[in-house]
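Novice: I would like to see how this sequence folds:
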Amino acid sequence: MDLNTMSGLISGKLTNWTEALIKLLPNIILAAVILVLGIYISKFVRKISRKIIGKVSYNVTLNNLFSSIIYLVVMGVVIFTVLTVLQLDKAVTSILAGAGILGLALAFAFQDIASNFMSGIFISFRKPIKVGDIVKLKDYMGKVIEINLRDTVIQTFEGQTIIIPNKEVYQNAIDNYSFIAKRRLDLKLGVSYGDDLAKVQEITKKAVSDLENRAMEDEITVFFVEFGDSSINLSCRIWLNSSEQPVFVKARSEAIMKIKAAYDANDIMIPFPIRTLDFGIKGGTTMTEMPVAFLSKSENSGD
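Specialist: Predicted coordinates for the structure are as follows:
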């Protein structure tokens, strides 16, 4: 190939490209206008969406995330529109196909992260717990100190910091002690079989009636629950006007001290465990009442 032939080919290519560019020039101008307007519209939509979402959710991180997603979606529409105006349909199709394959691969690779992420979104909208609540999640009980999109952080009453994935939070039962801003204190007690139960019930209620932080609008209840081995067992239920753990622990200690002092002042006995040995076949026979012949036989046989 000589120099003249090569020059002719290059000149022809440049001429074709110039003609194509001139024909495409209106589309390029239109695409540029669409792109500029699309950028401004996307920013405006992101600003409006952040305000609207903020009225539903108080999680700033979640609000920014959703507004950014909306911004990216609008920008994606703008970019695909620009490519279509520029008659790059094949490029649009290739981008969509590539995005679909990439999204599928990422979904399999990060399914646990995605599951925790979606659970965090549901938690933010449903609000089963919030920062500062006293909760029991799985085997952990403590105060919620942080709720992220991927995990929830709890500080136990022993001072440990527990990070629980949001999937575990959302899919398991939650004991929220702060939901009604009150907490019930249950005390298990036992009194002697020889005590007057009506008197026990009255004195128990009176002993804890002036308990600190007691919810005065709720009645103190005392129920006898069972005949124990050494005592008649009862349950005393007291509602506190706070769900905080220090208040609960202090109230429990104070209630035990008040009930013990009241029982001592009124000759009500909290019995020690008692074991009774019964040597009769039908019951009710002590060792001293057993026949001498039976005792001698037992001694000779080594029993």
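Novice: From now on I want contacts and neighbour counts done on CA atoms only, so please keep to that.
Specialist: Fine.
Novice: was I right about I174 contacting L137?
Specialist: Yes. Using CA atoms under 8 Å, I174 makes contact with L137 at a distance of 5.5 Å.
Novice: And these two? Which one has more around it.
Specialist: Between I174 and L137, counted using other CA atoms under 10 Å, the more crowded position is L137 (18 against 14).
Novice: how far away is that one from V247?
Specialist: 21 Å (CA to CA, to the nearest Å).
Novice: Now do the most centrally placed residue in the chain against K188, distance only.
Specialist: For the chain, V169 is the residue whose C-alpha lies nearest the centre (CA atoms, centre = their mean; 4.1 Å). For V169, the distance to K188 equals 31 Å [CA to CA].
Novice: Now the second one, please; I'll put the structures next to each other:
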Amino acid sequence: MIEFYNTHKEAFIYVCIVIGVVLVLRFLTKLLHNRLEKLALKKYPNEDPKTIHLTKRILNALWIVLGIMAFAFIFIDEEHRKAATSNFFLVLYLGIIAVLTLVIASFVQIWFTRNIQRKKEQEQDATSYKFLRYVVIVGVYFIGILMAILAFPSLRHIGQTVLSGAGVVAVIAGVASQEALANLIGGFFIVSFKPFKIGDIIKVDVMVGTVTDITLRHTIIRDYENKMIVIPNAIINKEKLINYDLGERKCCQWIEIGISYDSDINLAKYILREECENHPYLIDNRSELDKYNNEKKVKVRVIGLNDSAVTLRAWAWANNFEEAFVMKCDLYESIKKRFNKEGVEIPFPHRTLVFKEKEPQVT
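Specialist: So this is what the prediction gives:
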């Protein structure tokens, strides 16, 4: 036993040193983790320091992998030692790049999240912050991947090409499709010119909902069935849209209904106006001149003489789109009940069939 120890004494000492270094590194990692976790919980007690925990796990795994690689040097001859040393430092470099990329991306995420929350508390628009968060995080991971690529000699020319000014455009244009680039540029246009922002109620084609997020690729709208509608930015930039929250939020709601030709038009107009004026969501949108001239709060006019109905329209104003929609639904119900009570007929399509008698055949 003693003879075996004397023969491999240097190897035993080397193994003990490697184990000691790994244990020391893991101990220092734990101390750093506990210190950072304590500071984070003290400053932000309601947030879970996930980044700190993940960084600790990555570093501990890195130390173990490097320790195993260091053990392997015992069994490697001088001929292959240089390559093994190169691989050892390569793994160390990639581990450090991974940790730095993760930490920077996480801090960027946390910084943007807190600023977005602060903007919301101050009732300010946070659309630009939400969009820039995606841009910066993608940029951080992009640079991290490039730095990792530069560690491999066979791929180094790719990284250098991408890092060059013209190479960035060439690589992006070559890798990304035209549609993806159009969505990306569309997202920048939306954030820059702000036809709408997060929290606005918009109508695109027949889809109406609240904008919940604007990403690099698409815009997400939550409709009134609580469904999430994902619209690519390139499409939403081409479509004509209605923004109910752009500028003044007051909304004019048309209340259209048809009555039969035999019904009393004046009575129907009176019922429409009275039901609209009695609704709690109706607002007075008359100017001072209109009030001076005794204009009605709700205008009701005949707008069409159709095949089987006289179409009436009332112009009713509400504070916003949501109240206007609720008001429209309530008014259709109350007007229908009043029409039934007052004897105003709402027609439905009629079809007249004419039967011709068959002439007798002459024999």
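Novice: Would you mind finding the match for the residue nearest to the centre of structure 1 in structure 2?
Specialist: Using TM-score structural alignment, the partner of V169 of structure 1 in structure 2 is I236.
Novice: can you check V131 of structure 1 too?
Specialist: Match for V131 of structure 1 (TM-score structural alignment): I198.
Novice: What are the boundaries of the strands in structure 1?
Specialist: Assigned by DSSP state E, structure 1 shows strands spanning 134-137, 140-147, 151-156, 161-165, 174-176, 183-191, 221-227, 232-240.
Novice: The stretch 1-150 of structure 2 now?
Specialist: For the stretch 1-150 of structure 2, strands defined by DSSP state E, counting those that start in this stretch do not occur.
Novice: re the thing from before, in JSON lines, list the strands of structure 1 along with distance to R252 of structure 1.
Specialist: Output for those, formatted as JSON lines (distance: least, CA to CA, whole Å):
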{"stretch": "strand 134-137", "distance to R252 of structure 1": "17"}
{"stretch": "strand 140-147", "distance to R252 of structure 1": "18"}
{"stretch": "strand 151-156", "distance to R252 of structure 1": "19"}
{"stretch": "strand 161-165", "distance to R252 of structure 1": "25"}
{"stretch": "strand 174-176", "distance to R252 of structure 1": "19"}
{"stretch": "strand 183-191", "distance to R252 of structure 1": "7"}
{"stretch": "strand 221-227", "distance to R252 of structure 1": "15"}
{"stretch": "strand 232-240", "distance to R252 of structure 1": "9"}
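Novice: right, and those strands - which one's nearest Q201 of structure 1?
Specialist: Closest approach to Q201 of structure 1 among those (CA to CA): strand 221-227, 6.1 Å.
Novice: ok so, going back, the spatially closest residue to the residue nearest to the centre of structure 1 that is not a sequence neighbour: what's it in contact with?
Specialist: Counting by CA to CA, 6 or more residues apart in numbering, L137 is the residue found nearest to V169 of structure 1 once chain neighbours are left out, at 6.8 Å. By CA atoms under 8 Å, 6 or more residues apart in numbering, the contact set of L137 of structure 1 is V169, N172, A173, I174, D175.
Novice: check contacts around T161 of structure 1.
Specialist: So T161 of structure 1 contacts V153, I154, Q155 (CA under 8 Å, 6+ apart).
Novice: who's in contact with the first one?
Specialist: Under the criterion of CA under 8 Å, 6+ apart, the contact partners of V153 of structure 1 comprise V144, I145, E146, I147, T161, I162, I163, I164.
Novice: Tell me the buried residues within those.
Specialist: V144, I145, I147, I162, I164 (16 or more other CA atoms under 10 Å).
Novice: Dump the residues you listed to TSV, plus distance to A99 of structure 1.
Specialist: What follows is the buried ones among the contacts of V153 of structure 1, written out as TSV (distance: CA to CA, whole Å):
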residue	distance to A99 of structure 1
V144	38
I145	38
I147	31
I162	37
I164	32
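Novice: Just give me the closest of the residues you listed to I256 of structure 1.
Specialist: Using CA to CA, the buried ones among the contacts of V153 of structure 1 come closest to I256 of structure 1 at V144, 28.9 Å.
Novice: how close does the aligned partner of the closest one in structure 2 sit to D245 of structure 2?
Specialist: When structure 2 is aligned by TM-score structural alignment, V144 of structure 1 is paired with V211. With distances taken as CA to CA, V211 of structure 2 is found 11 Å from D245 of structure 2.
Novice: Now do the shared contacts for those two.
Specialist: D200, I201, I202.
Novice: ok, how many other residues are close to the first one?
Specialist: D200 of structure 2 sits with 17 neighbouring residues when counted by other CA under 10 Å.
Novice: now the one 10 residues further on
Specialist: Counted by other CA under 10 Å, the residues lying close to T210 of structure 2 total 22.
Novice: what sits against it?
Specialist: Here T210 of structure 2 is in contact with I198, G199, D200, I201, I202, I221, R222, D223 (criterion: CA under 8 Å, 6+ apart).
Novice: counterpart of A316 of structure 2 in structure 1?
Specialist: Using TM-score structural alignment, A316 of structure 2 pairs with I238 in structure 1.
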